[in-house]
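Participant: return atomic coordinates for the entry below.
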Amino acid sequence: MTVVTIHKAKTELSKLLARVEAGEEIVIARGDEPIARLVPFDKQKQPVRGYGRFAHLRDKLPTNLFLEPMSEDELQAWEGKYSFPGDNGQ
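Facilitator: Below you'll find the predicted structure:
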């Protein structure tokens, strides 16, 4: 593990990233205090979004939620009735 200062990290970022890609771990420090760590990105550790993320809502939403026609007020809102302050949509 290599420790570098912020100044060195800013001036040699490309070189440091090449070292990280090779598997090295780099710690960036402000003076003597470590503040960040550069490590290789592990694609396999990223969480995979699975099916059923919203399964808990399945029985709580009405079955005809998107099949009902909009009310006149909702339709006018979609057509821009409320888009401009002071405009009555006319």
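
Participant: C-alpha only now, for contacts and for neighbours.
Facilitator: Noted.

Participant: need the helices for this structure, in chain order.
Facilitator: Secondary structure of the chain (DSSP state H): helices at 6-11, 13-21, 72-78.

Participant: show residues contacting the shortest one.
Facilitator: Put plainly, it is helix 6-11. The contact list for helix 6-11, computed with Cα atoms under 8 Å, 6 or more residues apart in numbering, reads 16, 28-30.

Participant: which of these are buried? Put it as a ChimeraX command.
Facilitator: To isolate the buried members of those in ChimeraX, using 16 or more other Cα atoms under 10 Å:
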select :16,28,29
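
Participant: out of the contacts of helix 6-11, flag the one nearest to Ala77.
Facilitator: Ranked by distance to Ala77 (Cα to Cα), the contacts of helix 6-11 are led by Ile28 at 52.2 Å.

Participant: could you also give me the structure for this second sequence? I'd like to compare it with the first:
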Amino acid sequence: MSSDAASQFNIHDAKTNLSRIIDRVEHGEEIIISRAGTPVAKVVPLTRRVTRTGRGSLAGTLVATEDWDSDEVNDLIADDFHPAL
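Facilitator: Below is the predicted model:
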């Protein structure tokens, strides 16, 4: 069996083997799903644009000034969104 044939599943087999297909895709394979022998979909690995380490991942790298929530700062920010005419 060639690698092309191994990476193509009909819809019924894809439903039956979804966990196996996802495992193969997680390891870099691309899988074609076919209906009546005609390819209709491709399952490909998802490449993340940004790797997040979780909540708090910026802890210690951001500094907030004492007046970060003052009326003056809030008014300046509001002016950026609703400038005076």
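
Participant: and the TM-score between them?
Facilitator: Remark: TM-score between the superposed chains equals 0.52 [TM-score structural alignment, normalised by the length of the second structure]; 50 aligned residues with a Cα RMSD of 2.3 Å.

Participant: hang on, the earlier thing: most widely separated two among the contacts of helix 6-11 of the first structure?
Facilitator: Largest pairwise distance in the contacts of helix 6-11 of the first structure, by Cα to Cα, is 16.5 Å, between Leu16 and Arg30.

Participant: and stretch 11-27 of the first structure, which stretch of the second structure?
Facilitator: Taken onto the second structure by TM-score structural alignment, stretch 11-27 of the first structure occupies residues 16-32 there.

Participant: what's the end-to-end length of the matching stretch?
Facilitator: Start and end residues of stretch 16-32 of the second structure are separated by 15 Å (Cα to Cα, to the nearest Å).

Participant: got the buried residues for it?
Facilitator: Across stretch 16-32 of the second structure, burial judged by 16+ other Cα under 10 Å covers 21-22, 24-25, 30-32.

Participant: where's the aligned partner of Leu38 of the first structure in the second structure relative to Glu72 of the second structure, distance?
Facilitator: Matched to the second structure by TM-score structural alignment, Leu38 of the first structure sits across from Val43. Here the criterion is Cα to Cα. By it, Val43 of the second structure lies 52 Å from Glu72 of the second structure.

Participant: okay, these two: which has more neighbours?
Facilitator: Set side by side, Val43 of the second structure and Glu72 show more neighbours around Val43, with 15 against 11, by other Cα atoms under 10 Å.
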